[in-house]
Structures are given as C-alpha cells and as structure tokens.
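**Q** give me a 3D structure for the following:
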Amino acid sequence: MSIETIIADGFSETARMDIHEVVRRLNTHLGPTLVAALSGTRDRRQPIRWAKPDGPAPGADFEKRIRLARRVWVAIADAESDSVARAWFIGGNPRLSEDTPLTAIREDRHREVVAAFTAFLEDTYDG
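**A** Next comes the predicted model:
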C-alpha cells in the first residue's frame, strides 16, 4: 500500500469517527496525559472526560489537534508498530527542529507534522 493511500485512509476513517471514540483510542495508545499535552488542555484528566460517550466534546481547536494525532498514530502504527508510533510522538524530530511531534501538534504546526510523518514513513529524513 502506498504512503498516500495510508494517509488518505487514516484521514477518511478519522473524519468519520465520533470525537469521543477518537479520544478514547488515543487515550488507549498514548495515555490521557500525552493526549492532554498534544491537545493543549492544561487539565490532564480532560481526555478521560472527552472519551466518555456522554462526556463533553473538546472545543474546535482541541478537536483539530486530536484528529490530526489520531491520523498520524494510525499511519505510523499500521506501517510500523504501536511502540514505534509512541516513540515517534515523544521523540525529538529532525524535521521539526528537534521538537517532539507532540509539541508541534499542540502548537498547530500541522503541515510540518504531516511532512515529518510522511518523511518518516517514506524513510526520507535527509533534509
């Protein structure tokens, strides 16, 4: 499967998911503390509430970050593994000036994040 197909499939699947389910799955893989950090909420317990089917929905900015994180997670975990995806989120990244992808998502540097995970999947970290 091509990188473009993996990215498109992750986008389509994530866009169709209820936000509570998106958060629940990210909480399962990254934990609510990291989900809180990447979303930008100061309350590390907020992702637990967002994950409940009858819980509050995250605001628009939080939701945008969470949906991007889920797309990235799916692409990397499907191509590599869950442990590689987690390491990718929390490790310094040369495509992001050694910031973590988690930080770049929180700072709304979404194009940079997409370019970084695409380069990772294509194994083109040369510049």
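
**Q** hey, let's count contacts and neighbours off CA atoms from now on
**A** Fine.

**Q** can you name the next helix or strand after the longest helix seen in the chain?
**A** Ranked by residue count under DSSP state H, the longest helix found in the chain is helix 60-79. Next helix or strand after helix 60-79 toward the C-terminus (DSSP states H and E): helix 82-90.

**Q** list the helices and strands that next one packs on?
**A** helix 19-30, helix 60-79, helix 101-106 (3 or more CA pairs under 8 Å, 6 or more residues apart in numbering; DSSP states H and E).

**Q** ranking these by burial, who's on top?
**A** The highest mean neighbour count among these, using mean count of other CA atoms under 10 Å, belongs to helix 101-106: a mean of 22.

**Q** what's the distance between it and the middle of its chain?
**A** 8 Å (CA atoms, centre = their mean, to the nearest Å).

**Q** could you also give me the structure for this second sequence? I'd like to compare it with the first:
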Amino acid sequence: MSIPVPASQPGHRAYEDSVRLDIGGIVTGLREILGAQLVACLGRVSNTRSVREWAEGSRAPGADVVQRLRTSYYVAGILSERESGTVIQAWFQGMNPELGDKSPAALLRAERLDVIGPDVVAAARSFIAHG
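**A** Okay, here's the model as predicted:
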C-alpha cells in the first residue's frame, strides 16, 4: 500500500536522500551540517576519526548506527529547508519541550530508534512549522 506524500511536505527531499545515499554520503552531509563531534555522538563513538573513516568508506558503522545516522540526516534535512547550520546544531543539542525537555541528539543516540525516531521527526517538522 502506498500513501501519497505531497512533494511540498517538509522533509520529502531529505527523506529520499536519506534512503538513497550510501553511508559515506550520509556521514559527509551530516558532518557539513552538524560537525564531526555531533556526528560522533549520534554514531555512538567517542572520536571523530571514526566519523572520517565512515565518510571515506574505509570503515563501516554497524547496522544500528547506520539507521541512527540515516534518521539524523533526515531530521537535519527537514530543518535545513528553513534554518542555518548553527540553528540546526543548536536544535539537535538543546532541550526540546516536545521531547520531554531532552535533546534530540541524546535521544537519537540512546533510545530505541523505532520508538524515538518518529517523535524526533515530528518535533523537527513542528519546529519548521511554528519556529
């Protein structure tokens, strides 16, 4: 069953990219928007060397991390439709009232993605819609 999604819906292009890009492209895009340190946090690693290796393709993250990074890319893409990189970084790291005053980055890193992912996407869409 296919649910039609209007092309004008925030994040449509970001979703397509998050599915089509290889992990190197995802990591490179996230690094450009969020910086290597925040990508390392989202990828559950303690150093940016791993992030560089993922971007270069010399090392691959595990399947769970790949899904977290794809979701993060999708969310960053939604936000980038209307916000600057500085605002997007602050949004990922700051307390969010729609997420129980927890940061999206902390939730995407620590929680089950199937549970928290839709909430973080909804919070990003809300932020774009309401500022």
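
**Q** so where is the longest helix of the first structure in the second structure?
**A** Aligned using TM-score structural alignment, helix 60-79 of the first structure spans residues 63-82 in the second structure.

**Q** other residues contacting that stretch?
**A** 10-15, 17-19, 23, 26-27, 29-30, 33, 39, 42-44, 88, 108-109, 113, 117, 120-121, 124-125, 127-128 (CA atoms under 8 Å, 6 or more residues apart in numbering).

**Q** look up how far residue 21 of the second structure lies from the residue most central in space within the second structure.
**A** With distances taken as CA atoms, centre = their mean, the second structure has residue 72 as the residue nearest its mean C-alpha position (1.2 Å). As for residue 72 of the second structure, its distance to residue 21 of the second structure is 13 Å (criterion: CA to CA, to the nearest Å).

**Q** with residue 6 of the second structure as the reference, measure out to the counterpart of residue 32 of the first structure in the second structure.
**A** By TM-score structural alignment, residue 32 of the first structure lines up with residue 36 in the second structure. As for residue 36 of the second structure, its distance to residue 6 of the second structure is 33 Å (criterion: CA to CA).

**Q** those two: who's more crowded?
**A** residue 36 (20 against 8; other CA atoms under 10 Å).

**Q** what is the burial count for the residue lying closest to the more buried one once chain neighbours are set aside?
**A** In space, and not counting its chain neighbours, residue 36 of the second structure is closest to residue 48: 5.7 Å by CA to CA, 6 or more residues apart in numbering. Residues lying near residue 48 of the second structure (other CA under 10 Å) number 18.
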